[in-house]
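Trainee: This is the structure alone, sequence omitted:
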């Protein structure tokens, strides 16, 4: 059912609560923010789907993120029934923690998807912004696998406090070249160095990683 159809059903109800909800979502069904009230022209059953929220305005961004997360959860549920794994990559994950509803939805998704045969990976350069959210800190602290590349001073200190990183281990993410960093695997912290030849086309996606990023799953 489309959002407009949902509002139409609410208007049929005599209860004042239903009328209040219908009035509250009118802007998103027939008003200027009705982007998500229309049928999509994208095949959401493709094997690879990219959700881009860059051009959503400030007012549409919260509901847009909720729509995307709900669609992802539905796809995970469908794939689980088919015995398929689902891989989710969230770039600039800190954006989802700027709004309470999307942060809570992502937290629920992060906790549940492993039981559904799905693997969720968050990527961000803005570790400081991410760790300002209590929900994000809880997610990061409970993540089994984290990759940290070169970090600025403020980010290093916050990561050290959260993940119990020693000063010696911090040296592996302090003024280091690309391809060097620190991994958290379970309760272990492992430094690494790796090089990916520019001529190797199979590694093109790894070359897009910046020198200041944090990956968690």
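Mentor: That came through, no problem. What you see is a predicted model, and the numbers here were worked out from it, not measured in a lab.

Trainee: from here on, contacts and neighbour counts on C-alpha atoms
Mentor: OK.

Trainee: Beyond the top helix by length along the chain, next helix or strand please.
Mentor: Counting residues, the longest helix found in the chain (DSSP state H) is helix 61-81. Using DSSP states H and E, the helix or strand that follows helix 61-81 towards the C-terminus is strand 86-91.

Trainee: got the contact list for that next one?
Mentor: With contacts defined as CA atoms under 8 Å, 6 or more residues apart in numbering, strand 86-91 is touched by 76, 79, 117-124.

Trainee: got another, please set it beside the one above:
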């Protein structure tokens, strides 16, 4: 009954998820798939009010969009909070005619406010509502309740990538909360984790995932090939401190030195991740370290998962 969510910046998991009958959501300017950042479930029994949580999320989304060193000013925060409550008013009252608002509804509500600060925020939002980056100004049109969901984030520019990541994080949190309310665990896989940690807002979100969402039946896993980039993040120590299980495969010499210092790996243990073959490495579980060999069998699942150029070239010649 568990649910699985894969956040996939390179689109490598999509073939497997489709084969499993799951939902692949491609977030890209030319994609027909849409997730609205204003989706809200009012009926979740949680200690926090869903509307307050959504207001908090939309504040940080506006902060991301408005940008600048100072971020949002107090008056701007107050105006945004007021407008969020206005656009959700009918939903909060439980009216049958209530519709889930879109980003444009928030934009239009901001334009109605008398404060000049409201116009400043609205002008920044315009690009993402009626402008060329209106990717998130559409109703959600994909099945977010599928048991296996893969969110693909490739083909995004810097501005859109940050907003896409922030919206994806909000979706993951909402899904974990909804599943927890039903007594269901959620397995979350974050691939290319070093990319996801580049942005301070996203990095701090993952610290919260590893600390807080685990209490709600979330099993988070991060995957990366770039150890240097990963360990350069200020937040990674908090994440590693809250990680019980690790798999290390063959590492470059400079990465081995960093890992030995960070994880306290002995010279003998390091030999298992030095020039080792595919599927060989070290397993860390609590205070136990075990070398392993895993020969993944060739077959349908292997073909769906492989990203090795020689395998892909071989597939093309078979066709």
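Mentor: Okay, I see it. Note that the coordinates shown come from a computational prediction; the quantities given were computed from them, not determined experimentally.

Trainee: Got a TM-score for the two of them?
Mentor: With the length set by TM-score structural alignment, normalised by the length of the first structure, the two chains reach a TM-score of 0.87; 208 aligned residues with a CA RMSD of 2.1 Å.

Trainee: Most neighbours among the contacts of strand 86-91 of the first structure, which one?
Mentor: Highest neighbour count within these: residue 76, with 23 neighbours (other CA atoms under 10 Å).

Trainee: Residue 145 of the second structure versus the residue mapped onto that one from the second structure, what's the distance?
Mentor: Using TM-score structural alignment as the criterion, the counterpart of residue 76 of the first structure in the second structure is residue 176. According to CA to CA, to the nearest Å, residue 176 of the second structure stands 11 Å off from residue 145 of the second structure.

Trainee: Is residue 184 of the first structure within a helix or a strand, and which one?
Mentor: Assigned by DSSP H and E, residue 184 of the first structure falls within strand 180-185.

Trainee: coming back round to it: which members of the contacts of strand 86-91 of the first structure are positioned in strands?
Mentor: 118-124 (DSSP state E).

Trainee: quick one on the thing from earlier: give me every residue that touches the match of residue 76 of the first structure.
Mentor: 185-186, 213, 216-218.

Trainee: Pick the one among the ones in strands among the contacts of strand 86-91 of the first structure closest to residue 173 of the first structure.
Mentor: Within those, the smallest distance to residue 173 of the first structure is 15.1 Å, found for residue 124 (CA to CA).

Trainee: before we move on, back to that, how big is the offset of the longest helix of the first structure relative to the second structure?
Mentor: With mean CA distance after the TM-score superposition for the first structure, helix 61-81 of the first structure departs from the second structure by a mean of 0.6 Å once superposed.

Trainee: can you pull out the strands in the second structure?
Mentor: With strands called from DSSP E, the second structure shows them at 3-8, 23-26, 148-152, 186-190, 218-222, 245-249, 280-285, 288-293.

Trainee: which residues in the first structure does the first one align to?
Mentor: Using TM-score structural alignment, strand 3-8 of the second structure corresponds to no residues of the first structure.

Trainee: The first structure: which residue goes with residue 153 of the second structure?
Mentor: Under the alignment (TM-score structural alignment), residue 153 of the second structure pairs with residue 53 in the first structure.

Trainee: how about the contacts of strand 86-91 of the first structure, which pair is most distant?
Mentor: 79 and 124 (26.7 Å).

Trainee: and residue 20 of the first structure, how many residues sit next to it?
Mentor: 12.

Trainee: That one maps to what in the second structure?
Mentor: Under TM-score structural alignment, residue 20 of the first structure pairs with residue 120 in the second structure.

Trainee: And for residue 149 of the first structure?
Mentor: Residue 149 of the first structure maps onto residue 249 in the second structure, with residues paired by TM-score structural alignment.

Trainee: Which stretch of the second structure lines up against the strand holding residue 184 of the first structure?
Mentor: The aligned range for strand 180-185 of the first structure is 280-285, by TM-score structural alignment.

Trainee: what's next to the matching stretch, contact-wise?
Mentor: Stretch 280-285 of the second structure is contacted from outside by 244-250, 269, 272-273, 289-294, using CA under 8 Å, 6+ apart.

Trainee: Just tell me what residue 197 of the first structure corresponds to in the second structure.
Mentor: Aligned partner of residue 197 of the first structure by TM-score structural alignment: residue 297.

Trainee: For that match, give its distance to residue 305 of the second structure.
Mentor: Residue 297 of the second structure is 12 Å from residue 305 of the second structure, by CA to CA.

Trainee: Neighbour count: the two, which is higher?
Mentor: residue 305 (13 against 8).

Trainee: Could you verify my assumption that the more buried one touches residue 18?
Mentor: No. Counting by CA atoms under 8 Å, residue 305 of the second structure sits too far from residue 18 to count as a contact (11.8 Å).

Trainee: Tell me, how many residues neighbour the alignment partner in the second structure of residue 91 of the first structure?
Mentor: Aligned counterpart of residue 91 of the first structure in the second structure: residue 191 (TM-score structural alignment). A count of nearby residues for residue 191 of the second structure, using other CA under 10 Å, gives 21.

Trainee: ok, the residue nearest to residue 191 of the second structure when sequence neighbours are not counted to residue 196 of the second structure distance?
Mentor: Computed as CA to CA, 6 or more residues apart in numbering, the closest residue to residue 191 of the second structure that is not its neighbour in sequence is residue 223, at 4.8 Å. Using CA to CA, one obtains 11 Å as the distance from residue 223 of the second structure to residue 196 of the second structure.
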